[in-house]
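Undergrad: have a look; sequence and predicted model below, questions after that.
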Amino acid sequence: MHDINDLELRGIPAMFVASDQFVDAAAKQSASLGFPAVARVFTPHPIQDRTDDEMLTYADVAFDQILDTLTL
């Protein structure tokens, strides 16, 4: 989050991607760092035991969300 905040302060669009297991943790960390509106995209959890095809599907869905997040 520190890196994302630093990039945003420099005028470079930034965001992070994590699995949805980390929604609450991300909200708490970004708020504690004074950057509560950090851009984020969450994928389904867990990811470590997904097949390649499942990961491609996750990536396809996340890609559009990431583009939308960075270009709004």
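TA: Cool, got the structure. This is a predicted model, so every value here is computed, not measured. Numbers count the residues shown, from 1 in each chain.

Undergrad: from now on I want contacts and neighbour counts done on CA atoms only, so please keep to that.
TA: OK.

Undergrad: on the three-state scheme, the residue lying closest to Ala37 once chain neighbours are set aside is what?
TA: Leaving aside its chain neighbours, Ala37 sits nearest to Ser30 (7.5 Å; criterion: Cα to Cα, 6 or more residues apart in numbering). Here Ser30 is recorded as helix under DSSP: H, G, I helix; E, B strand; the rest coil.

Undergrad: included below, for side-by-side comparison, is a second structure:
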Amino acid sequence: MHDIRDLEDRGLIGVGIASSEFIPAAAAQNAALGYDPAVVFVPHPIQDRTDAEMRELAERAFEAILGAASASA
């Protein structure tokens, strides 16, 4: 969240992408920072996925990421 805020403070668009495991942590950090960045969550887990599975996750999340970036502009 700090990185996204830094990007936005510089006038750049930022969208966080994380696995669904981090939804509670993201909410807690956002509350602590008083900041509500655009974040897209993808299914967890990530680390054991093949390259093909990662491409599929990225393709499924692409529209949400693009939409979040467009809304932030």
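TA: On my side now, so go ahead. Nothing here was measured: the structure is a model prediction, and the numbers come from that model.

Undergrad: just give the TM-score of the two.
TA: In this superposition the chains share a TM-score of 0.87, using TM-score structural alignment, normalised by the length of the first structure; 71 aligned residues with a Cα RMSD of 1.2 Å.

Undergrad: how far does the helix ranked longest in the first structure sit from the chain's center?
TA: Secondary structure of the first structure read by DSSP state H shows that its longest helix is helix 52-71. Mean C-alpha position of helix 52-71 of the first structure versus that of the full chain (Cα atoms, centre = their mean, to the nearest Å) differs by 11 Å.

Undergrad: quick one: contacts for Val38 of the first structure?
TA: Residues in contact with Val38 of the first structure, defined by Cα atoms under 8 Å, 6 or more residues apart in numbering, are Ile4, Asn5, Met15, Ser30.

Undergrad: nearest to Asp64 of the first structure among these?
TA: Of all these, Asp64 of the first structure sits closest to Met15, with 13.5 Å by Cα to Cα.

Undergrad: isn't that closest one right next to Thr71, touching?
TA: No - shown here, Met15 of the first structure and Thr71 do not form a contact pair, counting by Cα atoms under 8 Å, at 11.0 Å.
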